[in-house]
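In: coords please:
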Amino acid sequence: MSSSSQSSSKFPLHEVPLPHSLDFYRLLTESYARLLGKPLVPADMSPAEGAAWLYDDAPFAVLAHNTDPDPVFIYGNRAAQARFGYDWDEITRLPSRLSAEAPNREERQRFLERVQALGYESGYKGVRITKSGKRFMIEEATLWQLFDDEGRLHGQAVIIPRTSDITD
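Out: Sure, this is the predicted structure:
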């Protein structure tokens, strides 16, 4: 069997990948590059180095959710875990809608639907909440569809380069 006949994404749609999964890393980075025309990680990194950097050291949060009717996060790098206040096991069981307060969920859903129609959207700003209920603003976020190289949809991912605390 030749490797060119195999899909680059071999994980089940609803299974949580390991934090450094090369298959999931390829899905994230290749779909991002196809849609946005630029790399998600520094171009000089090997896939293993890139997967480790994206999970452990990236200076921005990255989250991904699956295609369930009520999507659940299947990936959250360390920056996302720190910002939202969840560890890996907690964040990868969290329905993504719970990352926003109830009054903001309708606006969040409209944003997700625009991304479904367009493939990606950049410049998003919105209020999110931590595990402890603390509110913060995500800024300049880019959300994109996670399509593999065969056109199958695996979910959506977001890069959050900037956040700011909201003080009441």
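In: okay, CA-based contacts and neighbour counts for the rest of this
Out: OK.
In: what comes up buried for the longest strand seen in the chain?
Out: The longest strand of the chain (DSSP state E) is strand 135-147. Within strand 135-147, the residues scored as buried using 16 or more other C-alpha atoms under 10 Å are R135, F136, I138, E139, E140, A141, T142, L143, W144, Q145, L146, F147.
In: Would you mind giving those as JSON lines with distance to F111 added?
Out: Below are the buried residues of strand 135-147 laid out as JSON lines (distance: C-alpha to C-alpha, whole Å):
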{"residue": "R135", "distance to F111": "19"}
{"residue": "F136", "distance to F111": "18"}
{"residue": "I138", "distance to F111": "13"}
{"residue": "E139", "distance to F111": "14"}
{"residue": "E140", "distance to F111": "13"}
{"residue": "A141", "distance to F111": "11"}
{"residue": "T142", "distance to F111": "11"}
{"residue": "L143", "distance to F111": "9"}
{"residue": "W144", "distance to F111": "11"}
{"residue": "Q145", "distance to F111": "12"}
{"residue": "L146", "distance to F111": "16"}
{"residue": "F147", "distance to F111": "18"}
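In: another one to check against the first:
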Amino acid sequence: MDCPDLTPAHRSRVLCIGDSYRRLTGRALVPGGGDPIDTLWSAPLAIVAHGTEPDPVFFFGNRAALALFEMDFDAFTRLASRFSAEPLLQAERMRLLARVSRDGIIEDYAGVRISATGKRFHISNAAVWNLTDGAGTAVGQAAAFATWQ
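Out: Now for the predicted structure:
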């Protein structure tokens, strides 16, 4: 699966994923050179990001994430992020997002997510962080995880 074509505005939003992580931690989210969007897209860890809408919608999922969620990029980027968690775990998800909003980043999240076909998978050691643009304006939240089963 190739990296989708992105508009300049969408590319700018996606670039905030790695830039925000680096500002918060001092580390690169994904080591490598070349086009940072291609690096995020092909990373071996799952990377997802949603916006700041009242019911946030994913605007990015990389190749690893799309395989886990069993969706293509177009379908994934129309999905409200709350639908990635089981309905009974939504309160836990809301507590997580509130903690991230308060602290900027957490790197110890674990939880159950659900794919488009109903498969449940457990993620652990996930980082979840706030996304901001170069001016410090909030543009969403992102998550990255390399451990799932």
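In: Next, the TM-score between them, please.
Out: Remark: TM-score between the superposed chains equals 0.91 [TM-score structural alignment, normalised by the length of structure 2]; 142 aligned residues with a C-alpha RMSD of 1.2 Å.
In: Structure 2: matching residues for the longest strand of structure 1?
Out: Mapping strand 135-147 of structure 1 onto structure 2 (TM-score structural alignment) gives residues 120-132.
In: S101 of structure 2 contacts T132, correct?
Out: No - S101 of structure 2 is beyond contact range of T132, at 11.5 Å (criterion: C-alpha atoms under 8 Å).
In: what's the mean gap between the longest strand of structure 1 and the aligned bit of structure 2?
Out: Once fitted to structure 2, strand 135-147 of structure 1 is off its aligned match by 0.5 Å on average (mean C-alpha distance after the TM-score superposition for structure 1).
In: Summarise which helices and strands that strand is packed against.
Out: Applying 3 or more C-alpha pairs under 8 Å, 6 or more residues apart in numbering; DSSP states H and E, one finds that strand 135-147 of structure 1 contacts helix 22-36, helix 105-118, strand 120-129, strand 153-160, strand 162-165.
In: Please name every helix or strand in contact with the last one.
Out: With contacts taken as 3+ C-alpha pairs under 8 Å, 6+ apart, strand 162-165 of structure 1 sits against strand 135-147.
In: what about the residue nearest in space to the middle of structure 2, is that helix, strand or coil?
Out: The centroid of structure 2 falls nearest to V48 when counting by C-alpha atoms, centre = their mean (2.0 Å). Following DSSP: H, G, I helix; E, B strand; the rest coil, the label given to V48 of structure 2 is strand.
In: which residue lines up with it in structure 1?
Out: Aligned partner of V48 of structure 2 by TM-score structural alignment: L63.
In: So that match sits against G155, correct?
Out: No - the pair L63 of structure 1 / G155 is not scored as a contact, 10.7 Å apart, by C-alpha under 8 Å.
In: which residue packs closest to N77 of structure 1, ignoring adjacent ones?
Out: In space, and not counting its chain neighbours, N77 of structure 1 is closest to Y55: 4.4 Å by C-alpha to C-alpha, 6 or more residues apart in numbering.
In: picking up where we left off before, how about the match of V48 of structure 2, what does it touch?
Out: L63 of structure 1 is in contact with F73, I74, Y75, G76, N77, A80, A157, V158, I159, counting by C-alpha atoms under 8 Å, 6 or more residues apart in numbering.
In: residues near the nearest residue to the first one once chain neighbours are set aside, how many?
Out: It stands for F73 of structure 1. Excluding the flanking residues, the one nearest F73 of structure 1 by C-alpha to C-alpha, 6+ apart is H65, at 3.9 Å. H65 of structure 1: 25 surrounding residues under other C-alpha atoms under 10 Å.
In: these two touch, right, H65 of structure 1 and S96?
Out: Yes - H65 of structure 1 lies in contact with S96 (C-alpha under 8 Å); the separation is 6.7 Å.
In: okay, and the common contacts of those two?
Out: Both H65 of structure 1 and S96 are contacted by P71, V72, F73, under the criterion C-alpha under 8 Å, 6+ apart.
In: Trace the last one over to structure 2, please.
Out: The one in question is F73 of structure 1. Aligning on TM-score structural alignment places F73 of structure 1 opposite F58 in structure 2.
In: tell me, stretch 98-108 of structure 1 lands on which residues of structure 2?
Out: The aligned range for stretch 98-108 of structure 1 is 83-93, by TM-score structural alignment.
In: do you know how far G26 of structure 2 is from P54 of structure 2?
Out: For G26 of structure 2, the distance to P54 of structure 2 (C-alpha to C-alpha, to the nearest Å) stands at 30 Å.
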